[in-house]
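Peer 1: next come a sequence and a model predicted from it.
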Amino acid sequence: MIIFDFDQTLVDTSSVEHLRAARNWKAVMASIHELPVYDGIAELLQDLHEAGQTLAIVTKSPDMVPKEFIKLHRWPIDIVVGYHQVIRKKPHPEGLNLAMSKAGASSKDTYHVGDQAQDTEASRNAGVVAIGSAWGCVDIDELIESGPDAIFSSVVELHDYFRAELGA
C-alpha cells in the first residue's frame, strides 16, 4: 500500500495556502481547477495501481479537496482520509492507521510519501516506510532532519524507486 500526503506532494497548493490557513474551503474548492498537479504524478499513480498497489491519501485538509482531484484526473485512489475522519492529526498515526485498516494492509507493506517532518513522524509512529517528497517541500532542511527512509527531489526519482522496490 502507498499512502500519499496531498498538499505539496501530489498537488502544488501553495497559491491557496492562505485560504487553507484561514479554513476558507469554499474558496479553495473554487480555485481547484487552477492548482497544478506535479509532473509525473498521474503516471506514477497509474503504474502503482497497475502493479497491484492500493493507493490512499491522508491529509490534514477536508477530504473534499483530494476527492475532487481524484474525480477530475481519474486517479486510481479509493481511500481518502481527511480532517474530519480523524480525531488526532499528523504526526499522530491515526490517519495512516485508518487508511491501512480500510485497505486491509499491514504496516510492514506500507509506504507513506509526504513533504513535511510531521509526515515522517507519522510514518514512524505507524511503523511504515517514510518517504520524503522534496519537490514541493517548503522547508527542505526540516524534512531532511526528520530522517525519512528515503527522500526524493523529483517525482521521476520516486517513480524509479518504486519500480525498483515494487516493480511499478
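Peer 2: Here it is on my side, so go on.
Peer 1: C-alpha from now on. contacts and neighbour counts both.
Peer 2: Fine.
Peer 1: gap between stretch 74-83 and the chain center?
Peer 2: Taking C-alpha atoms, centre = their mean, to the nearest Å, the mean C-alpha location of stretch 74-83 is offset from the chain mean by 10 Å.
Peer 1: revised request: answer the last question for stretch 34-50.
Peer 2: Counting by C-alpha atoms, centre = their mean, stretch 34-50 comes out at 11 Å from the chain centroid.
Peer 1: which parts of it are buried?
Peer 2: Across stretch 34-50, burial judged by 16 or more other C-alpha atoms under 10 Å covers Val37, Tyr38, Ile41, Leu44, Leu45, Gln46, Asp47, Leu48, His49.
Peer 1: pretty sure the second one is in contact with Phe6, am I right?
Peer 2: No - contact criterion C-alpha atoms under 8 Å: Tyr38 and Phe6 do not qualify, at 11.0 Å.
Peer 1: in the longest helix seen in the chain, what's buried?
Peer 2: Longest among the helix segments of the chain by residue count, using DSSP state H, is helix 155-166. Using 16+ other C-alpha under 10 Å as the burial criterion, the residues of helix 155-166 that qualify are Val155, Leu158, His159, Phe162.
Peer 1: which residues sit against it?
Peer 2: The contact list for helix 155-166 (C-alpha atoms under 8 Å, 6 or more residues apart in numbering) reads Tyr38, Asp39, Gly40, Ile41, Leu44, Leu48, Ala51, Ser133, Trp135, Phe152, Ala168.
Peer 1: pasting the second one now:
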Amino acid sequence: MLKLAVFDVDGTLVDSQGDILASMEAAFGSVGLDVPTRSQILSIVGLSLPLAMARLVPDATDAQRDQMVESYKDAYADLRRKGGHAPLYPGIGDLLTRLGGHDNLLLGIATGKSRRGLDALLDGLGLPVRFVTTQVADDHPSKPHPSMLLTALRESGVEAKDAVMIGDTTYDIEMAQAAGMHSIGVAWGYHSQEKLSGSNLLAKDATGLEQAIYEILGEFT
C-alpha cells in the first residue's frame, strides 16, 4: 500500500527567511511603502504572494499589490542568482534520503512558491530524492485551501488516510485538515508551536520528524 508524505518548503525544508525579508523590502520599496516588521512578514509565509500582500497592506490598490508581487519575485530570483540557494535545516537532507529509500513511500511538495522559484531551489539543492508531485501557488488557490493536497493525492494515487502533510505554519495544518489528511507541525519554522496545536504531532528536529512520520503512516518497505 502506497503512502505519501507532502512537505512545505519555506520554514520546513529550507531556512529562507533572510531572502524572504530582503525580497519584501524590495517589494515595498518599489511602491514607496514602509516595510512591515519581521514578525509580520514571517506570519504570512506559506500564503500565495497576492494573498500575502493583501494581508500585509489591505489598503493598497490592486496596481500597487501587483507591482509588489512582481518586485518580490524579481528580487528573490536575483538573490538566487547572486547567492545560491537557502540552506536546508539540520538533518533534513539525510532525512529525505532515508525516506526516499522506501519503496512504498512517495514524497511530495505543497508550497506557496511559484514554479520558477521551486524549480530553481530544487535544482540548487540537488536533493538525492524524487518528489512525485510538486504543487505550487501558480496552479492553486492559496493555502489553506486544500486544492494542492487534493491534487497531490490524485497524482500519487494515495488515499487521504495514508498521507501526511508536514509544515511549519497554521496554513499547512488547516490545509491538511480540509483535505482529510494527517498533519505534522515542525517547531523550527516561522509559526510558534502554540499555533501548530491543531497538528496530529509536533516535531522538534529532523529525528523527531522521522519518528512522527513512521508513527502516523506506519512501517515502510
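Peer 2: The structure has been received and is ready for your questions. None of the values given here were measured: they were computed from a predicted structure.
Peer 1: coming back round to it: how about the buried residues of stretch 34-50 of structure 1 in JSON lines, adding secondary structure and distance to Met29 of structure 1?
Peer 2: JSON lines is the format used below for those (DSSP: H, G, I helix; E, B strand; the rest coil; distance: C-alpha to C-alpha, whole Å):
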{"residue": "Val37", "secondary structure": "strand", "distance to Met29 of structure 1": "15"}
{"residue": "Tyr38", "secondary structure": "coil", "distance to Met29 of structure 1": "18"}
{"residue": "Ile41", "secondary structure": "helix", "distance to Met29 of structure 1": "20"}
{"residue": "Leu44", "secondary structure": "helix", "distance to Met29 of structure 1": "24"}
{"residue": "Leu45", "secondary structure": "helix", "distance to Met29 of structure 1": "22"}
{"residue": "Gln46", "secondary structure": "helix", "distance to Met29 of structure 1": "24"}
{"residue": "Asp47", "secondary structure": "helix", "distance to Met29 of structure 1": "28"}
{"residue": "Leu48", "secondary structure": "helix", "distance to Met29 of structure 1": "27"}
{"residue": "His49", "secondary structure": "helix", "distance to Met29 of structure 1": "26"}
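Peer 1: in TSV, list these along with distance to Gly104 of structure 1.
Peer 2: Formatted as TSV, these follow (distance: C-alpha to C-alpha, whole Å):
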residue	distance to Gly104 of structure 1
Val37	28
Tyr38	29
Ile41	24
Leu44	22
Leu45	19
Gln46	20
Asp47	21
Leu48	17
His49	16
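Peer 1: would you list every one of the strands in structure 2?
Peer 2: 3-7, 105-110, 133-135, 163-167, 182-186, 201-203 (DSSP state E).
Peer 1: want to try TSV for those strands, with mean neighbour count and distance to Gln64 of structure 2 as columns?
Peer 2: Output for those, formatted as TSV (neighbours: other C-alpha atoms under 10 Å; distance: least, C-alpha to C-alpha, whole Å):
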stretch	mean neighbour count	distance to Gln64 of structure 2
strand 3-7	24	32
strand 105-110	22	27
strand 133-135	21	27
strand 163-167	28	30
strand 182-186	27	34
strand 201-203	20	38
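Peer 1: for Leu149 of structure 2, which of these is the nearest?
Peer 2: Across those, Leu149 of structure 2 has its closest neighbour in strand 105-110 (7.0 Å, C-alpha to C-alpha).
Peer 1: on that earlier part again, distance to Val14 of structure 2 added to the strands of structure 2, as JSON lines?
Peer 2: Converted to JSON lines, these look like this (distance: least, C-alpha to C-alpha, whole Å):
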{"stretch": "strand 3-7", "distance to Val14 of structure 2": "11"}
{"stretch": "strand 105-110", "distance to Val14 of structure 2": "13"}
{"stretch": "strand 133-135", "distance to Val14 of structure 2": "16"}
{"stretch": "strand 163-167", "distance to Val14 of structure 2": "11"}
{"stretch": "strand 182-186", "distance to Val14 of structure 2": "12"}
{"stretch": "strand 201-203", "distance to Val14 of structure 2": "15"}
